[in-house]
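Engineer: quick one: sequence plus predicted model below, questions after.
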Amino acid sequence: MANQFNQDVTAAKLQKVQAALDVIKTELGPLLISLTPDERKSMLRMGDKTVAFVQKTTDYATTNPGFVPAFVSLDELKQDAAGLAALAPILRQLEQLSLDTDSTLMVAGSEAYTNALTIYNYIKFQANNHQQGAQAAFDDLKSRFAAQGQRKAKPSAAK
């Protein structure tokens, strides 16, 4: 497999990205709400069809105020619908950025681990052949794999 990740991630680039993220957090922070896992489970979920339903309902309620029950605030509905419309595209961009960042980490990590394993196996080979310094390096690195191969045996099922 060809090396896909071959960029230097410079401190200057990271500082610029962090500064941009800080601006995003500062600007969005006051608008955002943190929910607990239980709160998230208990809320109604919205898909694309539901977003369209909310927008159409808001439009009907705006043009026909008689459709709105007295206990429902049309102003709050409009504010919620506007917030939904404004924040959804930002979320999509952040999700794509997150997915691409995660994929890049996966590629870089996979390539680094593959190369490290190749070097480790070569050090192991050199240690087995009494190459000077190889045994100490092998002894240090092999602890990564110490627990592997020591899996518990499955209990046999009674017949």
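Structural biologist: Thanks, I have the structure now. Residues are numbered from 1 along each chain as shown.
Engineer: alpha carbons only for contacts and neighbour counts from here, please
Structural biologist: OK.
Engineer: need the longest helix for this protein.
Structural biologist: Criterion DSSP state H: the longest helix present in the chain is helix 74-128.
Engineer: residues making contact with the following helix or strand past that one?
Structural biologist: Reading on from helix 74-128 to the C-terminus, the next helix or strand found by DSSP states H and E is helix 134-141. The set of residues external to helix 134-141 that reach it, using Cα atoms under 8 Å, 6 or more residues apart in numbering, is 120, 123-124, 126-128.
Engineer: try it against this one:
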Amino acid sequence: MPFTNFENRHFSSEEKNAVNTALASLETELIPKLANLTADERKQYGSVNEQNKLIINKVKDFRDSQPNLSSPDVDWVEFMNDHDSRSYLQTTIQRLQSIIDGLTNAKILHDWDNYQASLTDYDYAKYKASTNAIGYQTKVSEIGQFFAGRPSGSSNKTTSTDTPVAE
């Protein structure tokens, strides 16, 4: 075969169903806890930067070690609940991001495999069209429109113009 199948780990129907069931369960558990902020609200509340996280953690450390120095105006039960939820969410986001990164990388490899196979099929169609085989000229014309600046007879795998026209 003229190309390498970089990604040959495919999902069975059972695996797809198991993943979809797990995702549905995750969504069901998370939906009541999710927040939907507008763009303005995201700007208003922003993100606590690293310096401010140090302040939060130092205040928590003082609360844990010397509660008598803590302001009576702060709802410390809520503070601790917020801190615990924030820590849990950060860990969960990191775990999910790791899964997303792995899925994205696998998808990239499947896309690459599909693209290389498509180029091989296109080259075959061009060969068949050159022999006047019925139907291949239409296929070559329709696929060929996706290649920018490439003469219809050029090789798809060795030129620097293999990139399809940007969408």
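Structural biologist: It's in. What you are looking at is a predicted structure, and each value in this text was computed from that prediction instead of being measured.
Engineer: now the longest helix of structure 1 and helix 134-141, what's the angle there?
Structural biologist: Computed with axes from the mean of the first three to the mean of the last three Cα atoms, to 10 degrees, the direction of helix 74-128 of structure 1 lies at 150 degrees from that of helix 134-141.
Engineer: helix 74-128 of structure 1 vs structure 2 - mean distance after superposition?
Structural biologist: Here the mean offset of helix 74-128 of structure 1 against structure 2 after fitting is 1.2 Å, by mean Cα distance after the TM-score superposition for structure 1.
Engineer: residue 1 of structure 1 versus the aligned partner of residue 117 of structure 2 in structure 1, what's the distance?
Structural biologist: Aligned against structure 1 by TM-score structural alignment, residue 117 of structure 2 finds its counterpart in residue 115. Using Cα to Cα, to the nearest Å, residue 115 of structure 1 is found at 12 Å from residue 1 of structure 1.
Engineer: with residue 46 of structure 1 instead?
Structural biologist: The value you get for residue 46 of structure 1 to residue 1 of structure 1, if Cα to Cα is used, is 41 Å.
Engineer: tell me which of these two has more neighbours.
Structural biologist: Using other Cα atoms under 10 Å as the criterion, residue 46 of structure 1 and residue 1 rank with residue 46 on top: 11 against 4.
Engineer: show me the contacts for the more buried one.
Structural biologist: The contact partners of residue 46 of structure 1, by Cα under 8 Å, 6+ apart, come to none.
Engineer: where does it land in three-state SS?
Structural biologist: The three-state label for residue 46 of structure 1, taken from DSSP: H, G, I helix; E, B strand; the rest coil, comes out as coil.
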